[in-house]
Structures are given as structure tokens and as C-alpha cells.
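K.L.:
everything below, folded, please.
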Amino acid sequence: MGEGEEEGKIRCSSTVIIFCCIFLIVGLDVFAGFVAMQAEDAQQEVKQRVWLPECKSPSKKAFVLGLIALGCLLAAHIIAVMIGCSLSNTATVISGPEITEHINMACISLTWIIATAGVGILTMGIWTNRESRSECGFTNKHFLFLGGIVCFLHASISVVFYLTNIVSKKCCLRNVY
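P.N.:
Okay, the predicted model is just below:
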């Protein structure tokens, strides 16, 4: 087996791994988004405790679905950052184009910002549905729905992050060989 064939197999297997990671991350984020929206629906189905529109009973179903959405968002973010950063480090070792390094840094920063916002928003939605809640308040603010939208946004930024890694690797490999 020649040297070129081995390099081709390595590139092919790394590309397959990258696309599998993209599908896993997007799948987790999309699942988290849909589950968060179902949690919002479950929260809206709960009857009001008193005549005030801001005072609803907590929904156990919304609480559990919110926790599932939060777990999926966190898992997708951890996978995206760990594998994405390792890919971008290997691309920069080969000394890739400077513009892709800036795009990678912007994407990883946006991924962190969006994940942090998503975790905060989903946590607020979960917090309003806890069983021990006795006060009325921010129950009708659609935090779970907004958290679902942020999950979809996290998926799209993660895909851009991975695609810039793929582009930078191909550019780098062309320059080396």
C-alpha cells in the first residue's frame, strides 16, 4: 500500500468522523429544541391557580421535558466544543489560512455564548415548573419556547464551526502537498 493511499484513507475516515459528529450534534440540538417546545405546550396546558394570569400551577411534565432539553443541549455543546476544538487545533498546526482561524474563533465564541444563553433560558423555564414553588410570577414568559429556539441556533452555529474546520483542513492539505 502506497503512502498516498494511506493519507487518502486517513482523510476519508476523519471526514466521516466529522460528519458523524455534525449529525450527532445537530440531532441532539434539534431534539432539545423540540422537547423544549413540547415542555412549553405542557406548561400552557396547566390550569391557573387563581384568577391572575401570571399564577399557574407548576407542571411536572414541563419540568421533566425541560430537564431533558437542558441535558441534550449540554451534551451537544460538550461534544461540539471538545471535538471541534481538537479539529481546529490540528488544522492550525498545519498553518491554515488566517481567515479560517478567525472564523473558527468567532464560531467557538458564539457557540459558548449561545449555549450559555440557552442553559440560562431553559433553567428559568424549568425553575418556574418546580414542585416546591409557592409564589406566582414569571410563569407566562415562554422561557421554554425561547430555549428551544436557542437550541436550534446552537445547532446552526455548530455546523458552521465544523464546516470551517473542514474547509481549513482541505485548504491546509492542498498547501502542504
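K.L.:
for the rest of this, base every contact and every neighbour count on C-alpha atoms.
P.N.:
Fine.
K.L.:
hang on, isn't E131 packed against K60?
P.N.:
Yes. E131 sits in contact with K60 when judged by C-alpha atoms under 8 Å, with a separation of 7.2 Å.
K.L.:
show me which of these two is the more surrounded one.
P.N.:
Counting neighbours by other C-alpha atoms under 10 Å for E131 and for K60 shows that K60 has the greater number, 17 against 12.
K.L.:
what helices or strands is the helix ranked longest in the chain leaning on?
P.N.:
If you go by DSSP state H, the chain has its longest helix at helix 3-45. Packing partners of helix 3-45 (3 or more C-alpha pairs under 8 Å, 6 or more residues apart in numbering; DSSP states H and E): helix 60-93, helix 143-176.
K.L.:
please generate a structure for the following sequence too, so the two can be compared:
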Amino acid sequence: MARNIGPLVCLSVMVMDVIAGILGIQAEIAQNKVKHLKAWIIECRDPSYQAFKLGLAAAVLLALAHTIGNLLGGCICLGSKQDFTKATTANKKLAFGSLILSWITLALGFSLLIVGTMANSKSRKSCTLAHGRVLSIGGIICFFHGLFTVAYYVSAKATIRDEEKRRNPTNQAGHPPA
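P.N.:
From the prediction side, this is the model:
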């Protein structure tokens, strides 16, 4: 008996991305509490261990949410531009578009969270170029990543279901049509 785990996957991905976003914003707040001196674009700041921990946790949660959403979403298998233009369902096009957007938001959000986290590493006690609001922007991008990943999961599952119905048509009783 097959269970429908779709709502659980969507909920867990959204919860992880929301928590990652909140942690990224909290990391920015913790970073702003340490002493710093800013002159034009050069900034001298003591590292914040709390911001480091929060930023690292946000980056890990973002990566975990992306992995779960993509692995359980399945493969929509669009190999070329011809495959994309010949796609029969809107679900396949939506799945492809949301997959691309989820990867873009992952790359942006993860990069910003890691840059902000590394700026708060204990080994960074020097003056560098100002990293303005990197952690909070990375946290905000986590919210969008959750939306795109859930959209991908739902549309990929619908595409897979539609292709299975097309390959294996059955009526309500489970028998092939007469």
C-alpha cells in the first residue's frame, strides 16, 4: 500500500527553509551587536561566534531542504531544448522552471550565508571590505528557495503521475479499457 508523503515533504521543506531564513536574520542581528569601526568601505569588526553558529546552521538547513526536495521530487528528465518545447503538460514546464529557480536561489542563498558565516569565523579579526547585510539577505532568499522547491516537488510529482497514466491507462476498476 503506497502512502502519500507529499504533504509531509512539502511541509518539512518549507519549515526547514523558514527556520534557515530566521536563523540567517538572527545571525545578522548577532553580528551587528559586536564592536566594529567602519570607515567608508573598510570595516574593522570583531567576529561574533553566535553569528557564526547561526549562519552555519542556516546554511546547513538550506542545503538539507534542497536535497530533500530534489531527491524526493524525482527526475523530470528534460534533456534538451527540444524536449522542453515538446513537453506535453504544463506541469513539466512548471517543474523545469521551478527546478532552475530553486537551484539559483540555493546558489545565491548558500553563498551569501557562507560568506557571512566565514566573516564571523574566529580567524577573521582584521579589517576587510564591508559585508553589508549578507546574512539577512541570504536568510530572505531562503524563504524564496522554499517556495520554488515546493513548487518543483509538487509539479514534478504531478508530471510523473501524468506520464504513468499516459503509459498505463486504466479505468476506475483498475482494468485496461475495453
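K.L.:
thinking again about what came up before, could you dump the helices and strands packed on helix 3-45 of structure 1 into a markdown table and include distance to L110 of structure 1?
P.N.:
Converted to a markdown table, the helices and strands packed on helix 3-45 of structure 1 look like this (distance: least, C-alpha to C-alpha, whole Å):
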| stretch | distance to L110 of structure 1 |
| --- | --- |
| helix 60-93 | 11 |
| helix 143-176 | 7 |
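K.L.:
relative to I113 of structure 1, which of those is closest?
P.N.:
I113 of structure 1 lies closest to helix 143-176 among the helices and strands packed on helix 3-45 of structure 1, at 9.3 Å (C-alpha to C-alpha).
K.L.:
mind listing what's buried along the closest one?
P.N.:
Residues 143-166, 168-169, 171-172 are the ones in helix 143-176 of structure 1 that count as buried (16 or more other C-alpha atoms under 10 Å).
K.L.:
try stretch 101-115 of structure 2
P.N.:
Result for stretch 101-115 of structure 2 [16+ other C-alpha under 10 Å]: buried residues 101-103, 105-106, 108-115.
K.L.:
and L112 of structure 2, what helix or strand is that in?
P.N.:
Assigning secondary structure by DSSP states H and E places L112 of structure 2 in helix 90-119.
K.L.:
what lines up with I22 of structure 1 in structure 2?
P.N.:
Matched to structure 2 by TM-score structural alignment, I22 of structure 1 sits across from C10.
K.L.:
who are the contact partners of that match?
P.N.:
The contact partners of C10 of structure 2, by C-alpha atoms under 8 Å, 6 or more residues apart in numbering, come to 69, 150, 153.
K.L.:
relative to L112 of structure 2, how far out is it?
P.N.:
Separation of C10 of structure 2 from L112 of structure 2 (C-alpha to C-alpha, to the nearest Å) stands at 24 Å.
K.L.:
what does N91 of structure 2 give?
P.N.:
Distance, N91 of structure 2 to L112 of structure 2, using C-alpha to C-alpha: 31 Å.
K.L.:
what does A119 of structure 2 give?
P.N.:
11 Å.
K.L.:
how many neighbouring residues does the equivalent of D46 of structure 2 over in structure 1 have?
P.N.:
Aligned against structure 1 by TM-score structural alignment, D46 of structure 2 finds its counterpart in S57. When neighbours are counted by other C-alpha under 10 Å, S57 of structure 1 registers 21.
K.L.:
wait, S57 of structure 1 sits on V46?
P.N.:
Yes. Counting by C-alpha under 8 Å, S57 of structure 1 sits close enough to V46 to count as a contact (6.4 Å).
K.L.:
the most centrally placed residue in structure 2 and K35 of structure 2: what is the separation?
P.N.:
Taking C-alpha atoms, centre = their mean as the criterion, H145 is the residue nearest the geometric centre of structure 2, at 3.7 Å. From H145 of structure 2 across to K35 of structure 2, the span is 32 Å (C-alpha to C-alpha).
K.L.:
contacts only, for the aligned partner of G120 of structure 1 in structure 2.
P.N.:
Using TM-score structural alignment, the partner of G120 of structure 1 in structure 2 is S111. Taking C-alpha under 8 Å, 6+ apart, we find S111 of structure 2 in contact with G138.
K.L.:
fine by me, we can end here.
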